[in-house]
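Student: Have a look; sequence and predicted model below, questions after that.
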Amino acid sequence: MRYCLALDLKDDPALIAEYERQHVQIRPEIDASIRTSGINDMQIFRVGNRLFMIIETDENFSFDTKAAMDAANPAVQEWETFVSTFQQPLPFARPGEKWVLMKQIFAL
């Protein structure tokens, strides 16, 4: 399955540059967490302060299972706390929601 998600960064060039720097090579324990959740590929793109993430998953992937795994993983919790200093929710995000799942509206 393919999922697309969006999130905003704080509109500060220095913070945006540091966020990008932190993603040049992510921490091994974060990479392992992503892969063991059933995500086979993940890409993040940026325009301005808006981020767009594409994830490709296996057939067993579940956002609920991934959230539970993340909540039980201290390294992921540390990472999420750190990256949240760069991030801000989309204007229409639900309370506590970071990455917002996008609706596909066209396919060729």
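Tutor: That came through fine.
Student: When you work out contacts or count neighbours from here on, use the C-alpha atoms and nothing else.
Tutor: OK.
Student: Check which helices and strands the helix or strand hosting Ser33 is in contact with.
Tutor: Here Ser33 sits within helix 28-36, counting by DSSP states H and E. Where contact means 3 or more Cα pairs under 8 Å, 6 or more residues apart in numbering; DSSP states H and E, helix 28-36 is packed against helix 74-83.
Student: put this beside the first:
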Amino acid sequence: MTRTKRFCYSCDLKNDPELIEEYKAHHAPGAVPEAIVKSIKDAGIENMEIYLTGNRMFMIMEVNESFDPAKKAEMDANNPAVQKWEELMWKFQQSLPWAEKDEKWIALEKIFQL
């Protein structure tokens, strides 16, 4: 039986209502290119959700035991479709104020669970 683990991340969008709406359209059901969906699934990500408030996003990923963030980063770096998608997404995204240079999605620290 495969066990799932959860990873949560945050990233900001540029605070421009038109860009935010365009970003949302790129993530509407059926809008994400199949090559991107495949790359996500191939990395061991079983479920991914992105939530938005204002221009701040929160991503929740449920992954299986094969998922490794470093391996996913390497897979993405070697996938032209993912690189093209990331370049397009960077038009809308901006780093969090405390992020390292060119760092997008920042891992969230879990501080409470009921």
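Tutor: Good, I have the coordinates. Bear in mind the structure is a predicted one, so any value in this text is a computation, not a measurement.
Student: Relative to structure 2, which residues correspond to the helix holding Ser33 of structure 1?
Tutor: Under TM-score structural alignment, the counterpart of helix 28-36 of structure 1 in structure 2 spans residues 34-42.
Student: Buried residues in stretch 104-113 of structure 2, which are they?
Tutor: For stretch 104-113 of structure 2, the buried set under the neighbour-count rule, 16 or more other Cα atoms under 10 Å, comprises Lys104, Trp105, Ile106.
Student: Just those residues: which are in helices?
Tutor: Assignment to helices by DSSP state H places none of those there.
Student: Inside strands: which ones of these?
Tutor: Among the buried residues of stretch 104-113 of structure 2, the ones falling in strands (DSSP state E) are Ile106.
Student: In the helix or strand that the helix holding Ser33 of structure 1 is followed by, which residues are buried?
Tutor: Counting by DSSP H and E, the next helix or strand C-terminal to helix 28-36 of structure 1 is strand 39-47. For strand 39-47 of structure 1, the neighbour count (16+ other Cα under 10 Å) marks Ile39 as buried.
Student: With that, I have no additional questions.
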